[in-house]
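> Below are the sequence and a predicted model for it; my questions follow.
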Amino acid sequence: MLFLLTRILGKKQISQLTFFEYVTGITLGELAGFMSTDMEAHYMLGVTAMLVWFLVPLGVELLTLKSKRLRDWFEGKGTVVIKEGKVLEDNLKKERYTSDELLEQLRTKNVFNLADVEFAMLEASGDLSVLLKKENQPLTPKHLGITVAPEQESQAVIMDGEIMLEPLATLGFSVEWLKTELGKIGVTKDNVFLGQVDSYGQLTVDLYDDMLKVPAPQEKKLLMATLKKCQADLVLFGLSTQNQEARDMYEQCANDMDQLVRQMTPLLKR
């Protein structure tokens, strides 16, 4: 019964709890404990109490979905503890947060120098959200002006040596294709603990036999090499012909291939 009630209340009951969810979770657990150990009390009294403590937070949750004021009252609001690189001591005292606790929370975010922080907020759940200063943020392809291809979810096509038909069909591949790919790397499906295929058709596997080395996927590298070879061949054909019209055609095709290679580079080199 406790499991069913918690499932209905949702995933927030097992994540970072707000004050109200914390109280609700403790109370439901205590009631379940009393019901399973107190043999003298009537069983239905405990069931009624659990249902009440289930309906109250469920009703509050539905109400807070529609009211910002109720959300702030029941769940609390975040508190800014660092702003523009300065620690707000008054806000720390308001939350009864010590400097040691602040530094500890920063270390959990891999921040070991307070001077690197631009902004930090203590969320209602108790977690600390940190924004580093611009010069201390990790470098991304966007900072370098590089366009990268979109990443999609990989599908597990083999689990515990068994082929998963639904994920394989989602990617548009067949069982025969999968067996062919396994044959390329020299393994059988029975020896595969976990096999995944990304959205670009590359198969990666983890084997039961950890001593067996599996070659890394080479499809993207081979395709990139083929495209560059085609471009080089077009340039070579243009240099070897005496016909000006054919030379211009090969040069134009080589330029088109160069543009194609540039467009494909973010996808094939990730």
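Structure received.

> going forward, measure contacts and count neighbours with C-alpha atoms only.
Noted.

> list the helices and strands the strand or helix carrying residue 103 packs on?
Using DSSP states H and E, residue 103 sits within helix 99-108. For helix 99-108, the helices and strands in contact under the criterion 3 or more CA pairs under 8 Å, 6 or more residues apart in numbering; DSSP states H and E are strand 128-132.

> Which strands or helices does the strand it packs on pack on?
On a contact count with 3+ CA pairs under 8 Å, 6+ apart, strand 128-132 meets helix 99-108, strand 117-122.

> re the thing from before, residues of the helix holding residue 103 that come out buried?
For helix 99-108, the neighbour count (16 or more other CA atoms under 10 Å) marks 102, 105-106 as buried.

> do the same with stretch 178-187
The neighbour-count check on stretch 178-187 (16+ other CA under 10 Å) flags 178, 181-182, 185, 187 as buried.

> and what of stretch 107-117?
The neighbour-count check on stretch 107-117 (16+ other CA under 10 Å) flags 111, 114, 116-117 as buried.

> Go ahead and name everything in contact with it.
Stretch 107-117 is touched from outside by 82, 85, 103, 106, 130-133, 136, with contacts defined as CA atoms under 8 Å, 6 or more residues apart in numbering.

> go on, stretch 121-136?
16-19, 75-82, 105-106, 109, 116-120.

> of those residues, buried ones?
The neighbour count (16+ other CA under 10 Å) marks 17-18, 75-76, 78-82, 105-106, 116-120 as buried among those.

> Put this next to the first one:
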Amino acid sequence: MPDWIHIVIRAFSTLVILFALTRVLGKKQISQLTFFEYVIGITLGDLAGAISTDVETNYSHGIIAILVWCIVPFGLELLAMKSKTLRNLIEGKGRVVIKDGKVLEDNLKKERYTGDELMEQLRTKNIFRVADVEFAMLEPSGDLSVLLKSDLQPLTPKHLDMKLPIEKPTHAVILDGVIQLEPLAAAGKSKGWLMTELNKMGIPVENVFLAQVDTHGDLTVDLFDDNVQVPEPTQRPMLLATLKKCEADLELFAMTTKDTEAKLMYEASSARLTEVIQSVKVLLKA
């Protein structure tokens, strides 16, 4: 057998084995690479390259080495799930580098981390003053977790005592011009509803690259033809405008009527409608 065919067979079989073993090791290998996993990845790559191209080596011995380098880390990972001591030994521990707006230089030295590297990490998070940081920790993965001081944290609806609707996943109900029935059902919509909404916009299904149903049940579409302007959903803003008009009408009736009983009724209804509008205003804003 020619050497090139031998190399193709060895490389392909090695690729299949590595792929299977990587799936067993889990997604953590590519999402949060620790130093230990980094060493394993380099070694596995070197072993795979060596047994794939060196036709004089024993292929089975190379596979055994790869299995050892996968089984041992996998076993250690299972043990580390039950032992914090072992987990700290293998994955390392995070270290606080900023506290109360002050850099802990001793901890930086222990991590062999320079001030320039710390400032670079802070700048990637749009933080330019160390004094703005309440707490910062260097994670075992090398990422810097930062907590800003309370008065510098972003304002949230909770600070304003605003109640927002629970956000649900957005469902892609059309993809590449094809209706996706499963996401459509998950969004609580039917195919008939979808076709009706598209007809309102004057858009054929075939011209839709992507259509999504959001938390509020609104349909947004992206077309293959980028020159066509797609109308924005108007149901919720129109409903809010209608409620405000009713509120204004009730106030007008209360001011113009001469009947005392009717005046009190209109004022009470207007006040009740105002409360309703305030409670649903966040939901109905586009």
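Yep, it's here. None of these values were measured; they are calculated from a predicted model.

> Can you pull the TM-score for these?
Scored against TM-score structural alignment, normalised by the length of the first structure, the superposed chains reach a TM-score of 0.93; 270 aligned residues with a CA RMSD of 1.8 Å.

> returning to that earlier point: how about the helices and strands packed on strand 128-132 of the first structure in JSON lines, adding distance to residue 8 of the first structure?
Shown next, in JSON lines, are those (distance: least, CA to CA, whole Å):
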{"stretch": "helix 99-108", "distance to residue 8 of the first structure": "32"}
{"stretch": "strand 117-122", "distance to residue 8 of the first structure": "28"}
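
> wait, which of those is closest to residue 247 of the first structure?
Ranking those by proximity to residue 247 of the first structure (CA to CA) places strand 117-122 first, at 58.3 Å.

> Same question for stretch 87-94 of the first structure: list its buried residues.
Neighbour-count burial for stretch 87-94 of the first structure [16+ other CA under 10 Å]: 87, 92.

> Report the aligned residue range of the second structure for that stretch.
With TM-score structural alignment applied, stretch 87-94 of the first structure matches the range 103-110 in the second structure.

> cool, and stretch 39-53 of the first structure?
Using TM-score structural alignment, stretch 39-53 of the first structure pairs with 55-69 in the second structure.

> Tabulate the buried residues of helix 99-108 of the first structure (a markdown table), appending distance to residue 3 of the first structure.
A markdown table is the format used below for those (distance: CA to CA, whole Å):
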| residue | distance to residue 3 of the first structure |
| --- | --- |
| 102 | 35 |
| 105 | 32 |
| 106 | 35 |
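
> For the longest helix seen in the first structure, name the packing helices and strands.
When the first structure is parsed with DSSP state H, its longest helix is helix 244-268. With contacts defined as 3+ CA pairs under 8 Å, 6+ apart, helix 244-268 of the first structure has these neighbours: helix 219-240.

> Quick one: map residue 188 of the first structure onto the second structure.
That one, residue 188 of the first structure, aligns with residue 204 by TM-score structural alignment.

> Contact partners for that match?
With contact set as CA under 8 Å, 6+ apart, residue 204 of the second structure has these partners: residue 198.

> Tell me how far it lies from residue 189 of the second structure.
Using CA to CA, to the nearest Å, we find residue 204 of the second structure at a distance of 18 Å from residue 189 of the second structure.

> Residue 112 of the second structure too?
Using CA to CA, residue 112 of the second structure is found at 56 Å from residue 189 of the second structure.

> Please enumerate the helices of the first structure.
Using DSSP H, helices in the first structure cover 2-9, 19-37, 43-64, 68-75, 89-94, 99-108, 165-171, 175-185, 219-240, 244-268.

> Save these as a markdown table, and put in distance to residue 156 of the first structure too.
What follows is these, written out as a markdown table (distance: least, CA to CA, whole Å):
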| stretch | distance to residue 156 of the first structure |
| --- | --- |
| helix 2-9 | 26 |
| helix 19-37 | 35 |
| helix 43-64 | 35 |
| helix 68-75 | 38 |
| helix 89-94 | 46 |
| helix 99-108 | 31 |
| helix 165-171 | 7 |
| helix 175-185 | 12 |
| helix 219-240 | 19 |
| helix 244-268 | 21 |
